[in-house]
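> show me how the following folds:
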Amino acid sequence: MTQRSPEEYFRQHDFGSEAATGGGGEFTAAERAFMQKYLGVEEGDLLRRIGIDPARAGATGVAGGAGLEDESESLDARLRNEPVLQMVGFFLGAQEFAVPTEAVQEVIKYAAPTRLPAAPSFVAGIVNLRGRVTPLVRLRELLGVHDGGDAAGSEDKFIIVCRRRGLQMGMMIERVHTMYRVPQQDIDWAIESHLGISVDFVSGLLKAGERLISIVSVDKILDCVLKR
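Purely as a prediction, here's the structure:
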């Protein structure tokens, strides 16, 4: 397993470009499903509050539909067949987690979201990130991370922005640690033996020396956001 800094990795990838984010353009089916579920009758007011035109269905620019939603195979299934995986390691409190870079669009500093009255507690709200409706997820709550007596020194200061199946989503984290380049043999997909946190949103374990780092399943979190 090799490691490199997040700065080195993200310098080589233009995650902030319009092509990468699908900036502006039509709402995707996933965005519409999210808005109908959580914005309700206040949809127009909430979208305008974050600077997005609620009537842009026929807008020009990069459309959010076709190429961005054609991901029928789950990311977790595809990762099991990759000889080498790249991961972003990050911390929530004292616990390190990892997320596949294939799902990561960029990492940004925390921005306060606009709250949604109808959303569950793990959805902190929405932000406008380059013209896309972007829900922010409290990853600590979904993963069952409890900081105990050290809670005063722990807060989410960054957002890992992911995009899957037409929805751009931000996962709130405390800090980015490093980048991992991991051979398949260093991944344990038998997570049923893992104890200590909720495994509902974990797809596997990355072996880093004597440590086991939980791999967060972006697809499972996305399903949770859209189905609840």
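
> when you work out contacts or count neighbours from here on, use the C-alpha atoms and nothing else.
Fine.

> show me where the protein has helices.
6-11, 18-21, 29-38, 43-49, 66-69, 75-79, 139-143, 218-227 (DSSP state H).

> who wins for proximity to residue 183 among these?
Judged by CA to CA, the one of the helices of the chain that comes nearest to residue 183 is helix 75-79, at 11.0 Å.

> to compare against the first, here's another:
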Amino acid sequence: MALEVGDKNLENKYVLFKLDNEDYGLNINNVLSIEKFQNYTRVPNAPEYVTGVINLRGEVIPILDLRKKLSLESKPSDQSDQNSRIIITSSNNMIIGLTVDSSSEVLEIKKENIDKPSAAGEKNFDEYIKGVGKDKERLIIILDLEKLLAIE
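Sure thing, here's the model as predicted:
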């Protein structure tokens, strides 16, 4: 069975990844692929969270450091290990790669198990959160890709 973007069966499925041992999720409809971390070319005068660009199967794709975008402590570039991944995402006809510490699984989270984000917390970060999913003993921060990729 081929996966169709917008397929009802995929509506509640999320690609999970880690940043600083916390679980995050992106709707699977926005994820094109997950790639091993690779060398990139820096882009002059780009915002600090733009790592650079990569050539992926003949396409030049900008890469965002998700840690910097979310105001988390950044990992030194020499500490990118074999678990680091680039999640290739698509939103509003933009294809962007996001660097993450690791990507683990695809998980279905029912709507009733997703709470709205709390109003407390750092404003810069909260605007990127769509909700908090619950799966057994863990909480998964579900990111709003459209807001995350909005050009400032």
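
> on that earlier part again, turn the helices of structure 1 into TSV, including mean neighbour count and distance to residue 169 of structure 1.
Below are these laid out as TSV (neighbours: other CA atoms under 10 Å; distance: least, CA to CA, whole Å):
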stretch	mean neighbour count	distance to residue 169 of structure 1
helix 6-11	12	18
helix 18-21	15	11
helix 29-38	18	10
helix 43-49	15	16
helix 66-69	14	13
helix 75-79	14	15
helix 139-143	18	11
helix 218-227	17	8
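
> next, format the ones you listed as CSV and append distance to residue 152 of structure 1.
Converted to CSV, those look like this (distance: least, CA to CA, whole Å):
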stretch, distance to residue 152 of structure 1
helix 6-11, 26
helix 18-21, 34
helix 29-38, 31
helix 43-49, 31
helix 66-69, 40
helix 75-79, 34
helix 139-143, 15
helix 218-227, 27
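
> quick one: residue 132 of structure 1 and residue 21 of structure 1, what's the gap?
8 Å (CA to CA, to the nearest Å).

> ok, residue 35 of structure 2 - how many residues close by?
By other CA atoms under 10 Å, 16 other residues sit near residue 35 of structure 2.

> need the counterpart of it in structure 1.
Mapped onto structure 1 by TM-score structural alignment, residue 35 of structure 2 lines up with residue 108.

> next, the contact list for its match, please.
158, 159, 160, 161 (CA atoms under 8 Å, 6 or more residues apart in numbering).

> closest to residue 30 of structure 1 out of the residues you listed?
Using CA to CA, residue 161 comes nearest to residue 30 of structure 1 of the contacts of residue 108 of structure 1, at 15.8 Å.

> what sits closest to the aligned residue in structure 2 for that closest one if chain neighbours are left out?
Here residue 161 of structure 1 is matched to residue 88 in structure 2, going by TM-score structural alignment. Spatially, and ignoring its direct neighbours in sequence, residue 88 of structure 2 is nearest to residue 97 (4.3 Å; CA to CA, 6 or more residues apart in numbering).
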